[in-house]
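Colleague: got a sequence here, can you model it:
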Amino acid sequence: GIGEAICASGMLVSSLWLGARGLKGGYIRTLSASLFAAGLCMAGFAWQENIVSVCLFGFLFFLALPFANNCLDCLVRRVIPGELQGRAWGMISFLSQMGYVAAYTLAGTCADGLAATLQISVGRGSALVILIAGILLSVTALCLLPLGPVRQLEKASA
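Modeller: Model prediction:
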């Protein structure tokens, strides 16, 4: 519906911006900031059952994703030698797909468990799982900045 279109248009807006302007370095800082923002937005759209709030935070969440993807892509492509990129991206894709399976399984189980434990609806249990995941994503994003190996990755890609 219209809500999905509004949310997805965030990705279109930031993709157009990145296509026109690109990123000129500062990948780790941009990655951390975009993941931090994405986490806050996840928590925001899970906070309350309000269509305006969900659409606003959904739009902002999808606005942040292309920045994170662009930074990760630039860092990985510049560090991995060309002759190994096919294997590397195959492994990255495999791990990502397995991560989806694990995430969906854990999210559903956690949502059901929280709903039963807190005596709330399964929908609110799902929202609570998304809220917690958003907060954890934001905390993880902040932890990226001071990590030496992550900083070295950016220096190696320069």
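
Colleague: hey, let's count contacts and neighbours off CA atoms from now on
Modeller: Fine.

Colleague: tell me which stretches of this structure form helices.
Modeller: 2-21, 27-47, 51-79, 85-118, 122-144, 148-157 (DSSP state H).

Colleague: and this one, so I can compare the two:
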Amino acid sequence: MIRSTLFQHRTRTSISGFMTASLLLFWTSGASASLYSKATHYLIDQQIKAGCVDGVGRFDHKGVFEVDLNGDGKLDLVLSHQGLHCSDTMARSSKCDVQFCSILVYFRQGKLLKKQDEFVGYILSFRAAPEPVFDIAEIDGTVTQWHPRASHTPTHP
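Modeller: Alright, predicted model coming up:
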């Protein structure tokens, strides 16, 4: 299991403890696709090229979260390959296995978004207010509640 430095502050529960109804989620990922920043559009395009064999596809609302993760007032980014739909015969991102996908975390630095972390999981739900919280299924069968603002920011190389 991949552990993330950003993923250190969490609350764990059994995935079986989640009711089936919790999978029917109300997604509020922020802006519509046309309102994403140029940096977000650039990274979406890069991840489509990385995840789709023919380099053609699209992210839906389950894969793009442009939100202030660290409380600095700037929009950061979480990209989950679970929301990437490819136009090739594979249809699903090559960065996913049967249940789990690559999740990338970017913090805004000026006009750019810098990759801070990458881990494997499946985002079950997201709440933006009063601060962002993600419920993420992990490979070991647990659900982790990730509070990005309470996590330690990783050191930069």
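
Colleague: can you give me the TM-score here?
Modeller: The TM-score (TM-score structural alignment, normalised by the length of structure 2) is 0.28; 69 aligned residues with a Cα RMSD of 4.7 Å.

Colleague: in CSV: the helices of structure 1, plus mean neighbour count.
Modeller: Converted to CSV, the helices of structure 1 look like this (neighbours: other Cα atoms under 10 Å):
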stretch, mean neighbour count
helix 2-21, 15
helix 27-47, 23
helix 51-79, 19
helix 85-118, 13
helix 122-144, 19
helix 148-157, 13
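
Colleague: tell me which strands and helices the top strand by length along structure 2 is in contact with?
Modeller: Using DSSP state E to define each element, structure 2 has its longest strand at strand 112-127. Based on contacts counted as 3 or more Cα pairs under 8 Å, 6 or more residues apart in numbering; DSSP states H and E, the elements that strand 112-127 of structure 2 packs against are helix 38-51, strand 76-80, strand 101-109, strand 133-137.

Colleague: which of these is buried the deepest?
Modeller: Mean neighbour count (mean count of other Cα atoms under 10 Å) peaks for strand 76-80 among these, with a mean of 24.

Colleague: relative to strand 112-127, how tilted is that one?
Modeller: Going by axes from the mean of the first three to the mean of the last three Cα atoms, to 10 degrees, strand 76-80 of structure 2 is angled at 70 degrees with respect to strand 112-127.

Colleague: so residue 57 of structure 1 sits against residue 39, correct?
Modeller: No. Using Cα atoms under 8 Å, residue 57 of structure 1 is not in contact with residue 39, being 10.3 Å away.

Colleague: hmm, residue 85 of structure 1 is touching residue 78, no?
Modeller: No. Under the criterion of Cα under 8 Å, residue 85 of structure 1 makes no contact with residue 78, lying 9.8 Å away.

Colleague: mind listing the shared neighbours of those two?
Modeller: Common neighbours of residue 85 of structure 1 and residue 78, counting by Cα atoms under 8 Å, 6 or more residues apart in numbering, are absent.

Colleague: touching, residue 85 of structure 2 and residue 57? I think so.
Modeller: Yes. The pair residue 85 of structure 2 and residue 57 passes the contact test of Cα under 8 Å, sitting 5.4 Å apart.

Colleague: buried residues in the longest strand of structure 2, which are they?
Modeller: For strand 112-127 of structure 2, burial by neighbour count (16 or more other Cα atoms under 10 Å) applies to 113-114, 116-126.
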